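>>> Sequence first, then the predicted structure:
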Amino acid sequence: MNKEELQNLRQDYSAATLSENDTKADPIKQFDKWFNEAVEAKVPEPNAMTLATATADGRPSARIVLLKGFDDNGFAFYTNYLSRKGKELGKNPNAAIVFHWVELERQVRIEGIIEKLSKEQSDKYFHSRPKLSQIGALASPQSQEIPSRDELESKMSELEAEYTDKEVPKPSYWGGYVLKPRLIEFWQGRRSRLHDRIVYKKIDNKTWKKVRLAP
């Protein structure tokens, strides 16, 4: 594809509209509504989200992770604490997540502070996972350099044999995080790039202010 063809890639959105009156007073309830609509529309992996973190001096990185729960406390996911994102969160808890439900022409952007979930919550979720996923968490030194794929698969096979008839212990370096939101933006694609953007900003521990942004 040449530069001109790339520059001409575009889509005019027309699936829906979004007004202040369409949205709920509580952004978590609004997210629940949109998330359920994404599930009902059979959007592939509606819980896939881009997680953006940064180093202590502000160098950003981003990757896709899976949302594993949400409530008034925030948005939860699980990972290796020694991974790149885990190390960055240990030094800089400011982070953002983005959902893009392209079939519905929608995005949700969330900014906030990330904290670790309790050991009890992490243990419970870890042991609810498929056994091979549990073993994979033990086998993979996430984000570290490894000599080859063969070594990784060999380690996986060894651990499968070791835990055939035993419970897999949750590694101490694996667990959950919750992003506690202070800003949530709902974006609905519209014609001529005049998109709808409704943003909730947290004023205090209980109060949200809802505003419209120019696209």
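Noted; the coordinates are in hand. Residues are numbered from 1 along each chain as shown.

>>> okay, CA-based contacts and neighbour counts for the rest of this
Fine.

>>> Tell me how far stretch 11-28 lies from the chain's centre.
A distance of 21 Å separates the centroid of the chain from that of stretch 11-28, by Cα atoms, centre = their mean, to the nearest Å.

>>> List the buried residues of stretch 148-164.
Buried residues in stretch 148-164, counting neighbours by 16 or more other Cα atoms under 10 Å, are found at 156, 159-160.

>>> ignore the last one, stretch 113-124
Applying a neighbour-count criterion of 16+ other Cα under 10 Å, one finds 113-117, 122-123 buried in stretch 113-124.

>>> Not counting sequence-adjacent ones, nearest residue to the residue sitting nearest the centre point of the chain?
Nearest to the geometric centre of the chain sits Met49, at 3.6 Å (Cα atoms, centre = their mean). By the measure of Cα to Cα, 6 or more residues apart in numbering, the closest residue to Met49 outside its immediate chain neighbours is Phe99, 4.8 Å from it.

>>> Correct me if wrong: the one you found contacts Thr50.
Yes. With contact defined as Cα atoms under 8 Å, Phe99 and Thr50 form a contacting pair (6.6 Å).

>>> ok, which stretches of the protein are strands?
48-54, 60-66, 69-71, 74-80, 94-101, 106-116, 174-188, 196-202, 208-213 (DSSP state E).

>>> Could you say which one of these comes nearest to Gln142?
Each of the strands of the chain has some distance to Gln142 by Cα to Cα; the shortest is strand 74-80, at 6.7 Å.

>>> Can you tell me what sits against that closest one?
65-70, 86, 122, 137, 142, 173-181 (Cα atoms under 8 Å, 6 or more residues apart in numbering).

>>> here comes the other one, which I'd like you to weigh against the first:
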Amino acid sequence: MADIDLANLRRQYTQASLSEDAAPADPFVLLRQWLEEAIAAQLLEPNAFVLATADKAGQPHARVVLLKGLEPPYLYFYTNYESAKAQEMAENPRVAATFWWDVLERQVRIEGHVEKAPAAVSDAYFATRPYGSQIGAWASPQSRPITAAELQARWAEYSQKYPEGNVPRPPYWGGYRIIPHRMEFWQGRPNRFHDRILYLRQGETWQKQRLAP
């Protein structure tokens, strides 16, 4: 098998710039703007981000999840409360999130802590999900070993039990919300002189500063 020439894989970043003056005082304003521009650019899953957690032994874990709500000071996502990541967040609520929009040459890094969303918020979101996704939430014992036949049997069981339009939210499924204390916005620039604007929470306000690339 031929070697992959990774050392010479590189590109110049020329799409845009980000100055301290142009960056708003509230990082949620900038995050919303960048999300809207990622959606307008028709990127695949523009609301996808890498969620990093660590278990009680300090072992880090990461996976891609979808942002499903942006309501300052919270970022919402949803999952099975009995999943591996839910267990990790119960052991250690400190998390990190990274958005990457390659076409726009942008990255956002977020650090903070996580808590469960109110039940009413989870109920409201679950009601908006397609029927198949609702049944999937019931049928999948997420992160546990299972055969394909067992999974299909569970799907058949719950789709028969809950007809379309009458699917309650499973008690073991719902939302989390990230409360950030650090948000960094990265805009690719020529010659690796990238723009990096860091926001640090100071009580009810945010301190903004530029970082060296």
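Thanks, I have it. Treat the numbers as computed from the prediction; the structure is a model and nothing was measured.

>>> Overlay them and tell me the TM-score.
The TM-score (TM-score structural alignment, normalised by the length of the second structure) is 0.95; 213 aligned residues with a Cα RMSD of 1.4 Å.

>>> Please report the distance of the residue nearest to Ser143 of the first structure when sequence neighbours are not counted from Gln142 of the first structure.
Of all residues not flanking Ser143 of the first structure in the chain, Ser83 sits nearest, at 5.1 Å (Cα to Cα, 6+ apart). Applying Cα to Cα, to the nearest Å, the value for Ser83 of the first structure to Gln142 of the first structure is 5 Å.

>>> What is the neighbour count of Phe75 of the first structure?
Summarising burial for Phe75 of the first structure: neighbours were counted as other Cα atoms under 10 Å, giving 20.

>>> Excluding chain neighbours, give the residue nearest to Glu160 of the first structure in space.
Nearest residue to Glu160 of the first structure, sequence neighbours excluded (Cα to Cα, 6+ apart): Ile135, at 6.9 Å.

>>> can you check Ala95 of the first structure too?
Spatially, and ignoring its direct neighbours in sequence, Ala95 of the first structure is nearest to Thr53 (4.9 Å; Cα to Cα, 6+ apart).

>>> And Ala62 of the second structure, by the same measure?
In this structure, Ala62 of the second structure finds its nearest non-sequential neighbour in Ala52, 4.3 Å apart by Cα to Cα, 6+ apart.

>>> and if you look at Trp100 of the second structure?
For Trp100 of the second structure, the nearest residue in space outside its immediate sequence neighbours is Gln107; the separation is 4.6 Å by Cα to Cα, 6+ apart.

>>> Same question for Thr98 of the second structure.
Of all residues not flanking Thr98 of the second structure in the chain, Arg109 sits nearest, at 4.6 Å (Cα to Cα, 6+ apart).

>>> Is that neighbour in contact with Gln187, as I believe?
No. Taking Cα under 8 Å as the definition, Arg109 of the second structure is not a contact partner of Gln187, at 11.7 Å.

>>> These two: which is more packed in?
Taking Arg109 of the second structure and Gln187 together and counting by other Cα under 10 Å, Gln187 has the greater number of neighbours (22 against 17).

>>> Surely the more buried one and Arg196 touch.
Yes. Under the contact definition of Cα under 8 Å, Gln187 of the second structure touches Arg196, with a separation of 6.6 Å.

>>> Contacts only, for Arg193 of the first structure.
Applying Cα under 8 Å, 6+ apart, one finds that Arg193 of the first structure lies in contact with 12-13, 215.

>>> I should have written Leu117 of the first structure there, sorry.
Under the criterion of Cα under 8 Å, 6+ apart, the neighbours of Leu117 of the first structure are 175-178.

>>> could you check the distance from the residue nearest to Ala95 of the first structure over to Met1 of the first structure?
From Thr53 of the first structure across to Met1 of the first structure, the span is 32 Å (Cα to Cα).

>>> between these two, who's got more neighbours?
When neighbours are counted by other Cα under 10 Å, Thr53 comes out ahead of the other of Thr53 of the first structure and Met1, with 25 against 5.

>>> Thank you kindly, that will do.
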